[in-house]
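Asks: starting from these lines, generate the structure:
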Amino acid sequence: MRSDLFEYFRPDDDEFEELWRGAVVVPDANVLLNLFRYSRKLSEELIRLFESISDKIWIPHQVAYELLKNQHKVHVSMDAIYDKISGICRDVLQNTNSQLEEFKKEYRQHPSINFDEYKIEFENAISVVKNKLEITRKDHPSDEEYRLIVHRVSDLFSGQVGPAFSSQELEAHKVTVKSRYDNKIPPGYADAAKEDGGIGDFLIWLQILKYAKDNSKNIIFITEDIKEDWWLRVSGRTIGPRPELRREFYEQTGRKFYMYTLVRWLERARQQGEGAISEASVAEARAQFNADVAESEREALSSVRQNLNWINHYRHIASTRRMPDLIERYNEISTSISNIDDVLQAVIKNKTSSELNLSTFEDIFKSRLKLERELLKIRKEMDQLQHSSSSDLPDPYPVIARWRDDVIRSEEKD
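Replies: Predicted structure coming up:
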């Protein structure tokens, strides 16, 4: 069974040893972009670790493209956060001082509160935060160091970047990716809503497949992408790489494929004695990963809630389109019942009981009863539509919140 359905089995110790001994390491673009987010120490240690295995490291052309395309955005965003926090400190202090001055004017003779002392305390507290911010800023890579990181990464992968697809190949892959994503075939379908159709991950996958086949190499892929189109999840737990990926890789290349998050790969590298990565750096990478997971949770939650809002929106539209028809029919039936009652009252008033045709009255009453039943049915549907358009759907957060530890727990035994 294991040989036939290997993709559902965790590699044993010998298989892991074989992977670590001979596999080519392929970092994703998100891993390399984190070099701009990490502290100076972690960035330096990670680059040195990559340099120590330069003979067995490679990246697809799509990874190189995404790295260079997004480097400046990451760089600017990392610098901008310091200015944003500094601005928050300034605004908080100004707002606090302003309100304290107002309180001071209004309660000048307060027996217990010295507003000037509180003002000094607030200023000191903000000063502590700003000083700590500046210390942190100095520890972050400078503009020159950013440029140096780009050059070192460029040198690291010199001659180790795969070729780009031709325009004809790219057009063909766009057709293929739509079919795959429609059928939830990994990887990449979780990004299908992106402006470019989320084709990036699929192109990376195709280029990895081609490289492994042409060079007869096993692959270890390192990614910070935690979505389900890369990882197999069961009951809130991440088991490992999607079995479909391992199977497709083997069928296309005859070789083996495995995946790690950066944190887990660093831990494994320390165990294998590859490079010099400190425990402090691993801890920093883990903290950054946890923060990224938390952000992914918030984005996913926001996306789900947006979808739920659209569901409620279209439900409301459906109800508002249906409601006028129901109201019109309701009024028609009410008028008919009222007319029947008027006729019956007039007949009873103007004729004696001996002149009344009981059979006719029975037919009229049956018709009236039928209309009342239809009226009740319409009223019930109107109530349901009104309730449906205003009700809240369940909050999806309890399900999404489990994602935080998914990938961290996924490879505890690897």
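Asks: contacts, neighbours, all on C-alpha from now
Replies: Will do.
Asks: in which helix or strand does the residue nearest to the spatial centre of the chain reside?
Replies: The centroid of the chain falls nearest to Ala300 when counting by CA atoms, centre = their mean (3.5 Å). Using DSSP states H and E, Ala300 sits within helix 279-350.
Asks: centre of the chain to that helix, how far?
Replies: Using CA atoms, centre = their mean, to the nearest Å, the distance from the centre of helix 279-350 to the centre of the chain it belongs to is 25 Å.
Asks: do stretch 244-254 as well
Replies: The answer for stretch 244-254 is 27 Å, by CA atoms, centre = their mean.
Asks: can you pull the contacts of the closest residue to Phe36 other than its chain neighbours?
Replies: Among residues not flanking Phe36 along the chain, His75 sits closest, at 6.2 Å (CA to CA, 6 or more residues apart in numbering). Residues near His75 by CA atoms under 8 Å, 6 or more residues apart in numbering: Phe36, Arg37, Tyr146.
Asks: neighbours around Glu284, how many?
Replies: 17 (other CA atoms under 10 Å).
Asks: try Ser281
Replies: If you count neighbours by other CA under 10 Å, Ser281 ends up with 20.
Asks: so it touches Tyr38, yeah?
Replies: No: if you go by CA atoms under 8 Å, Ser281 and Tyr38 don't touch, sitting 9.2 Å apart.
Asks: please give me the structure for this one as well, since I'd like to look at both together:
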Amino acid sequence: MKEKFKNYHKIPENEYSNIWDSAIFILDTNILLNLFRYPENARVDFLKVLKKIKSRIWVPFIAGLEFYENLEHVKNSQMRAYDKIYNLIDKTKSKELLLKDELISDLKKLKLEKRHYDISEEQLISDFKQLSNDYQEKISDIQTKYLFDEKSERKQKITKENLKLLDDLEKLLEKKVGDPFGDQDAINKINKEGKTRFENLIPPGFKDSSKERDSNKRNLTFNSLIYKREFCDLYIWNEIINKSNSLDTKTNNVVFITDDAKEDWWRIVNGKTVGPRIELIDELKTKSNGKIANFLMYNSWRFLEYATDKYKIKLKSETLPQIKKVQENRNFALKYRDGIYIAFKKYINKTNSHVEFVPSQAKHLIIFKDEVLDLIAFDVRTKHSINFNIDMVIKDVMKKFDSGILDKYYSYNLVIIEFDREEYEINRFIYPSYSEKLPSKINIVSNYADFDEVNKEYIIE
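Replies: Sure thing, here's the model as predicted:
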């Protein structure tokens, strides 16, 4: 019995070292992209480890294509963090000036010169003005420190670091990337298989089925061939199987390194990740005609943890915690996005509204006011911003109205979803006043997204 179901048995720890000695190490897209999210010391340490196994590294073609497609977005998202700091400080400065003016106005109303001999209204106001000026000066110094214009030393430093990292990575992976798919028929065959696999929850990739509805990010193209984004994991899996069949007899183990934490790759029992899905192990061994003895999977920090122990590589003390933190943040953001997406679908159904997932037919502009969603891609009909400005949004909508773009719609709903209860309670009384100034076919709707701790899901009220 044990022999028939040996894939369910955990590999003894004392065998891992030998497996690594005769394994090919395959890198997923997110491993490459996350290097650009790490602090400089962590990325240097990670590259140090990759160089140790340089001769046995391999990257699927689709992983390489996804890497270059998303690289600029990842780099820019790191830059935008500094812009947000600058904007938040600017907002604080404005609030402080308003408070100062309000305080001075209230002090003048007291008419202290007429009512109190020991308090000089003029001196008190002068002191408050000086205090405000000092505050504005000091906070401007902080703002300048994080200023991120083209001439900023900080921006130049990060740009230089990113260029060096890309150069080092490209040299490391020279001649270690899979070949493009031969023709469109080969891709379409996988697409057809993918639909059946997704319907039956056969890994990998069935958790990516929602990507089909995101028409802004649906396809990747290369050499005039079209790759559907929702099947990218399945493309990579097919490449892994084909690569396994082409290995020499000395390489009979496969190690896949990925920061994808979804259950369409990992076997998760009682919330604990215990290894790759059994279906994946079975399929790889079967389709390689038994050539592959073991299939292991690691996330970035687990891989680094084992590699540094095996190869006696010394890392900086902060490297592993930093890499683990980046992975946790990304996983949280993606899980958060999925939760909001489900809540959004329920909201649409509840209101008997209809949203076509094609830009030209969309009847809603959904704005999610939240910081986390600003870090990740979302549906094409949504916009998300922590620096939301209703006047700017309405100005943009009116441009569409005046240009005739909205003539095809019976109505156009501007749905603003708040994640802050206090802001929601204030704004839900403010937004209707804006609606009154708009053409009758344009409606502003305000909703609040609350997290249900019991069912662990978002509910849009």
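Asks: just give the TM-score of the two.
Replies: The TM-score (TM-score structural alignment, normalised by the length of the first structure) is 0.70; 326 aligned residues with a CA RMSD of 3.1 Å.
Asks: so which of the contacts of His75 of the first structure comes closest to Lys84 of the first structure?
Replies: Nearest to Lys84 of the first structure among the contacts of His75 of the first structure: Arg37, at 16.3 Å, using CA to CA.
Asks: which residue is the nearest non-sequential neighbour of the closest one?
Replies: Met78 (6.7 Å).
Asks: ok, that neighbour to His72 of the first structure distance?
Replies: 10 Å (CA to CA, to the nearest Å).
Asks: higher neighbour count, the two?
Replies: Met78 (17 against 14).
Asks: map the more buried one across to the second structure for me.
Replies: Mapped onto the second structure by TM-score structural alignment, Met78 of the first structure lines up with Gln78.
Asks: confirm that the residue nearest to Arg37 of the first structure sits in a helix.
Replies: Yes: under DSSP: H, G, I helix; E, B strand; the rest coil, Met78 of the first structure sits within a helix.
Asks: surely it is in contact with Ser39?
Replies: No: with contact defined as CA under 8 Å, Met78 of the first structure does not reach Ser39; the gap is 11.0 Å.
Asks: what about the helices in the second structure?
Replies: 16-21, 29-34, 40-52, 61-110, 112-115, 121-145, 153-172, 184-199, 232-246, 278-287, 300-310, 319-350, 390-403, 421-435 (DSSP state H).
Asks: what comes up buried for the shortest one?
Replies: Right, the one you point to is helix 112-115 of the second structure. Neighbour-count burial for helix 112-115 of the second structure, with 16 or more other CA atoms under 10 Å as criterion, is recorded at Leu112.
Asks: residues contacting Gln327 of the second structure?
Replies: Gln327 of the second structure makes contact with Asn34, Asp259, Ser300, according to CA under 8 Å, 6+ apart.
Asks: separation between Tyr258 of the first structure and Glu169 of the first structure?
Replies: According to CA to CA, Tyr258 of the first structure stands 26 Å off from Glu169 of the first structure.
Asks: between these two, tell me which one has more neighbours.
Replies: Of the pair Tyr258 of the first structure and Glu169, Tyr258 is the one with more neighbours under other CA under 10 Å, namely 21 against 10.
Asks: please pull up the equivalent of that one in the second structure.
Replies: Using TM-score structural alignment as the criterion, the counterpart of Tyr258 of the first structure in the second structure is Leu296.
Asks: its match against Thr258, yeah?
Replies: No: shown here, Leu296 of the second structure and Thr258 do not form a contact pair, counting by CA under 8 Å, at 10.8 Å.
Asks: ok, now how distant is the nearest residue to Lys104 of the first structure once chain neighbours are set aside from Phe16 of the first structure?
Replies: Distances taken as CA to CA, 6+ apart put Phe115 closest to Lys104 of the first structure, at 6.1 Å, once the chain neighbours are dropped. Separation of Phe115 of the first structure from Phe16 of the first structure (CA to CA): 66 Å.
Asks: more neighbours: which of these two?
Replies: Set Phe115 of the first structure next to Phe16 and count neighbours by other CA under 10 Å: Phe115 wins out with 18 against 14.
Asks: tell me how many other residues crowd Asp179 of the second structure.
Replies: 12.
Asks: that one maps to what in the first structure?
Replies: Per TM-score structural alignment, Asp179 of the second structure is aligned with Pro163.
Asks: name the nearest residue to its match, ignoring sequence neighbours.
Replies: Computed as CA to CA, 6+ apart, the closest residue to Pro163 of the first structure that is not its neighbour in sequence is His61, at 5.6 Å.
Asks: for that neighbour, which residues are in contact?
Replies: Per CA under 8 Å, 6+ apart, neighbours of His61 of the first structure: Val161, Gly162, Pro163, Ala164, Ile204, Gln207.
Asks: which of those count as buried?
Replies: Val161, Gly162, Ile204, Gln207.
Asks: which of the residues you listed sits closest to Glu332 of the first structure?
Replies: Nearest member of those to Glu332 of the first structure, counting by CA to CA, is Ile204, at 64.0 Å.
Asks: and the gap between the counterpart of that closest one in the second structure and Ala261 of the second structure?
Replies: Taking TM-score structural alignment for the superposition, Ile204 of the first structure sits opposite Ile236 in the second structure. Computed as CA to CA, the Ile236 of the second structure to Ala261 of the second structure distance reads 16 Å.
Asks: what's the neighbour count on Glu332 of the first structure?
Replies: The number of residues packed near Glu332 of the first structure is 13, by other CA under 10 Å.
Asks: quick one: contacts for it?
Replies: Going by CA under 8 Å, 6+ apart, the list of residues near Glu332 of the first structure is empty.
Asks: what's Ser235 of the first structure aligned with over in the second structure?
Replies: Applying TM-score structural alignment, one finds that Ser235 of the first structure aligns to Asn270 in the second structure.
Asks: distance of Thr319 of the second structure from Ile26 of the second structure?
Replies: Counting by CA to CA - Thr319 of the second structure and Ile26 of the second structure are separated by 22 Å.
Asks: again with Asn70 of the second structure
Replies: Relative to Ile26 of the second structure, and taking CA to CA, Asn70 of the second structure is found at 19 Å.
Asks: which of these two has more residues huddled nearby?
Replies: Ile26 (21 against 13).
Asks: any idea what Pro203 of the second structure aligns with in the first structure?
Replies: Counting by TM-score structural alignment, the partner of Pro203 of the second structure is Pro186.
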